[in-house]
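Engineer: Structure here, sequence nowhere to be found:
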């Protein structure tokens, strides 16, 4: 762990993922930067089943609403929003791994963070792409402190976390249960309350996840990630790693 106070950057594939997966942590770290990767609308307005499931008629309407929700939720934590110019997979224009990796590296250096939190990429294909890009970066940015967070909704699916841990080991990355150091913090009950209030702001996403909403306030789980040898030697894809969940 860095000897200085952690300056956090959380990588959030979509609007809300950082709050859903790390909201209690955000409540203890004002001024955390939250970088939403797939934050851009498609060039031409389109209608998708995923957006319709969340109550939207068009993609542009969906992105405007989600950005407003995200602004309001992050403001509750005094978090700093960063938005990247990439479109998620439902709009049929995802970035290449190399393009995303380069952009993430630039965003990380621009944030001045010394502690990075990346999604484990457990189920959704967009999450998996962010995970792969982070694994490309981790060996050459090993002077920073890295954590993986288990994404809400997907972390409870049988075998997904275990498969991802095997994948990390194959890349030369050791995952150890841990979380960023907390020196001055809210008590756990107040952390959960703060997270609950922020989660409720994402009305459009909660509409589509109604059946699994109980997972949102389950204890958050983090893994300290350290490189033991040259990464990238082997990749293990679980049975659901490349699948896409029905909503953003």
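Structural biologist: Done, it's in. These figures come from a predicted structure and were not determined experimentally.
Engineer: hey, let's count contacts and neighbours off CA atoms from now on
Structural biologist: Will do.
Engineer: Return the list of helices and strands in contact with the strand or helix carrying residue 146.
Structural biologist: Counting by DSSP states H and E, the element that carries residue 146 is strand 145-149. On a contact count with 3 or more C-alpha pairs under 8 Å, 6 or more residues apart in numbering; DSSP states H and E, strand 145-149 meets strand 115-119, strand 222-227.
Engineer: at 10 Å instead, please
Structural biologist: strand 8-12, helix 17-28, strand 115-119, helix 125-137, strand 173-177, strand 222-227 (3 or more C-alpha pairs under 10 Å, 6 or more residues apart in numbering; DSSP states H and E).
Engineer: Now tell me what touches it from outside.
Structural biologist: 1-2, 6-11, 18, 21-22, 113-122, 131, 134, 138, 155, 175-180, 220-227 (C-alpha atoms under 10 Å, 6 or more residues apart in numbering).
Engineer: just the helices in this structure please.
Structural biologist: With helices called from DSSP state H, the chain shows them at 17-28, 49-53, 59-75, 97-111, 125-137, 160-170, 188-199, 203-208.
Engineer: how big is the angle separating the fourth one from helix 125-137?
Structural biologist: I take that to be helix 97-111. 70 degrees (axes from the mean of the first three to the mean of the last three C-alpha atoms, to 10 degrees).
Engineer: Can you list the buried residues in helix 97-111?
Structural biologist: Neighbour counts over helix 97-111 (16 or more other C-alpha atoms under 10 Å) mark 100-101, 103-105, 107-108, 111 as buried.
Engineer: The third one now?
Structural biologist: Applying a neighbour-count criterion of 16+ other C-alpha under 10 Å, the buried positions in helix 59-75 are 59-63, 65-67, 69-71, 73-74.
Engineer: before we move on, what about the last one?
Structural biologist: In terms of neighbour count (16+ other C-alpha under 10 Å), helix 203-208 has its buried residues at 204-206, 208.
Engineer: Pipe those into JSON lines and attach distance to residue 28 per row.
Structural biologist: Below are the buried residues of helix 203-208 laid out as JSON lines (distance: C-alpha to C-alpha, whole Å):
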{"residue": "204", "distance to residue 28": "26"}
{"residue": "205", "distance to residue 28": "24"}
{"residue": "206", "distance to residue 28": "24"}
{"residue": "208", "distance to residue 28": "28"}
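Engineer: burial of residue 231, as a residue count?
Structural biologist: 20 (other C-alpha atoms under 10 Å).
Engineer: Just confirm it contacts residue 133, I think it does.
Structural biologist: No. Assessed by C-alpha atoms under 10 Å, residue 231 is found out of contact with residue 133, at 11.9 Å.
Engineer: distance between stretch 197-210 and the chain's centre?
Structural biologist: 16 Å (C-alpha atoms, centre = their mean, to the nearest Å).
Engineer: Now tell me what touches it from outside.
Structural biologist: 15-17, 19-20, 23-24, 27, 50-56, 62, 65-77, 153, 192-193, 212-213, 215-217, 246-248.
Engineer: First-to-last residue distance for it?
Structural biologist: 16 Å (C-alpha to C-alpha, to the nearest Å).
Engineer: and the comparison structure, right after this:
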């Protein structure tokens, strides 16, 4: 069996920006790595969703094409080139449901809360498996997000990765940033009691990993030129950056974006260990 260092690496990014925000040290590191952005599909032209409109878009298809260009620009900072799958972001799926679209239109700031309880994640995972057959990834070292924050697209990619792990793939789950630091650093990392941050981590790991695996976490803190390159890459996402900054506030500060967390999954006969 190949060691982790010898295996081809694939990074699964739910959206156009997630891998850069959460796993820059791997993107910017040595060796080859395939970056697969899962929900990068371009919706039908001629319409703008309420969420895109709230971010400044006039037409969602043009908005996504622009975001794809920015993703290529951002990843080029690390010498990478993305592979964009044509699966639709959950907002474009939700827009096809009149009742759901109306709820989002009335309160776009609550988009994640509105959609996460009405979307069948099993269907989303099946769509990913069809577009990205698990057999093709069995001998790869797979990096995927944990799904912190509850966004259904993040959770679907996380659950797909856990299914890969069950089938024998080596999987590492990275902390979705800036979701994971929305309330600052968790207690075990920052050294200051921080229940809201601890809850984000506990809820995310329980929802996507459960008790099947023993988890070990590695913490990377970027400094110097590496952090500057990450910040430069994140700012390439000009289309969505202002909205992300407005939503996450202090979590977008360099001292928070410097932290990247990666959990390795190990089969465990003693459920519940972290």
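Structural biologist: Great, that's in hand. Computed from a predicted model, the values in this text were never measured in an experiment.
Engineer: Separate out the buried members of the contacts of strand 145-149 of structure 1.
Structural biologist: In the contacts of strand 145-149 of structure 1, the ones that pass as buried (16+ other C-alpha under 10 Å) are 6-11, 18, 21-22, 113-122, 131, 134, 138, 155, 175, 179-180, 220-227.
Engineer: contacting residues for the equivalent of residue 189 of structure 1 over in structure 2?
Structural biologist: Residue 189 of structure 1 maps onto residue 224 in structure 2, with residues paired by TM-score structural alignment. Residue 224 of structure 2 makes contact with residue 258, according to C-alpha under 10 Å, 6+ apart.
Engineer: Chain neighbours aside, what residue packs nearest to residue 131 of structure 1?
Structural biologist: Nearest residue to residue 131 of structure 1, sequence neighbours excluded (C-alpha to C-alpha, 6 or more residues apart in numbering): residue 121, at 5.4 Å.
Engineer: Does the one you found touch residue 164 like I think?
Structural biologist: Yes. Between residue 121 of structure 1 and residue 164 a contact is recorded at 8.0 Å, counting by C-alpha under 10 Å.
Engineer: Would you check how far apart the aligned partner of residue 214 of structure 2 in structure 1 and residue 25 of structure 1 are?
Structural biologist: Superposed on structure 1 with TM-score structural alignment, residue 214 of structure 2 falls opposite residue 174. When distance is defined by C-alpha to C-alpha, residue 174 of structure 1 is 22 Å away from residue 25 of structure 1.
Engineer: Between the two, point out the one with more neighbours.
Structural biologist: residue 25 (24 against 18).
Engineer: residue contacts, that one?
Structural biologist: 8, 18-19, 32, 77, 179-180, 182, 185-186, 191-192, 194-195, 220.
Engineer: Equivalent analysis for residue 88 of structure 1, please.
Structural biologist: Here residue 88 of structure 1 is in contact with 13-14, 37-42, 94-95, 125-127, 248 (C-alpha under 10 Å, 6+ apart).
Engineer: cool, residue 97 of structure 1 as well?
Structural biologist: With contact set as C-alpha under 10 Å, 6+ apart, residue 97 of structure 1 has these partners: 103, 129-130, 132-134, 136.
Engineer: Dump the helices of structure 1 into TSV; add distance to residue 147 of structure 1 as well.
Structural biologist: Formatted as TSV, the helices of structure 1 follow (distance: least, C-alpha to C-alpha, whole Å):
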stretch	distance to residue 147 of structure 1
helix 17-28	11
helix 49-53	29
helix 59-75	20
helix 97-111	14
helix 125-137	11
helix 160-170	12
helix 188-199	19
helix 203-208	25
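Engineer: Nearest to residue 82 of structure 1, out of those?
Structural biologist: With C-alpha to C-alpha, the closest approach to residue 82 of structure 1 among those belongs to helix 97-111: 8.5 Å.
Engineer: That closest one versus strand 8-12: what angle between them?
Structural biologist: 150 degrees.
Engineer: how far away is residue 168 of structure 2 from residue 121 of structure 2?
Structural biologist: 22 Å.
Engineer: Repeat that for residue 224 of structure 2.
Structural biologist: Counting by C-alpha to C-alpha, the gap from residue 224 of structure 2 to residue 121 of structure 2 is 39 Å.
Engineer: mind checking how far residue 101 of structure 2 is from residue 4 of structure 2?
Structural biologist: On the measure of C-alpha to C-alpha, residue 101 of structure 2 and residue 4 of structure 2 end up 44 Å apart.
Engineer: Tell me which of those two has more neighbours.
Structural biologist: Between residue 101 of structure 2 and residue 4, residue 101 has the larger neighbour count (other C-alpha under 10 Å), namely 22 against 12.
Engineer: In structure 1, what stretch matches whichever strand or helix holds the more buried one?
Structural biologist: Per DSSP H and E: residue 101 of structure 2 is located in helix 98-106. Counting by TM-score structural alignment, helix 98-106 of structure 2 falls onto no part of structure 1.
Engineer: Could you give the separation of that helix from the chain centroid?
Structural biologist: For helix 98-106 of structure 2, the distance to the chain centre is 24 Å (C-alpha atoms, centre = their mean).
Engineer: buried set for it?
Structural biologist: 100-101, 103-105.
Engineer: would you list these in TSV and tack on distance to residue 113 of structure 2?
Structural biologist: What follows is those, written out as TSV (distance: C-alpha to C-alpha, whole Å):
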residue	distance to residue 113 of structure 2
100	12
101	13
103	11
104	10
105	13
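Engineer: Just the closest of these to residue 255 of structure 2, please.
Structural biologist: For those, the nearest to residue 255 of structure 2 is residue 104 (32.5 Å; C-alpha to C-alpha).
Engineer: Next up, the contacts around the nearest residue to the closest one once chain neighbours are set aside.
Structural biologist: Spatial nearest neighbour of residue 104 of structure 2, chain neighbours left out: residue 111 (5.8 Å); criterion: C-alpha to C-alpha, 6+ apart. Neighbour list for residue 111 of structure 2: 50-51, 91, 94, 100-101, 103-105, 151 [criterion: C-alpha under 10 Å, 6+ apart].
Engineer: try residue 98 of structure 1
Structural biologist: Counting by C-alpha under 10 Å, 6+ apart, the residues that residue 98 of structure 1 touches are 104, 132-133, 136.
Engineer: same thing but 8 Å
Structural biologist: residue 133 (C-alpha atoms under 8 Å, 6 or more residues apart in numbering).
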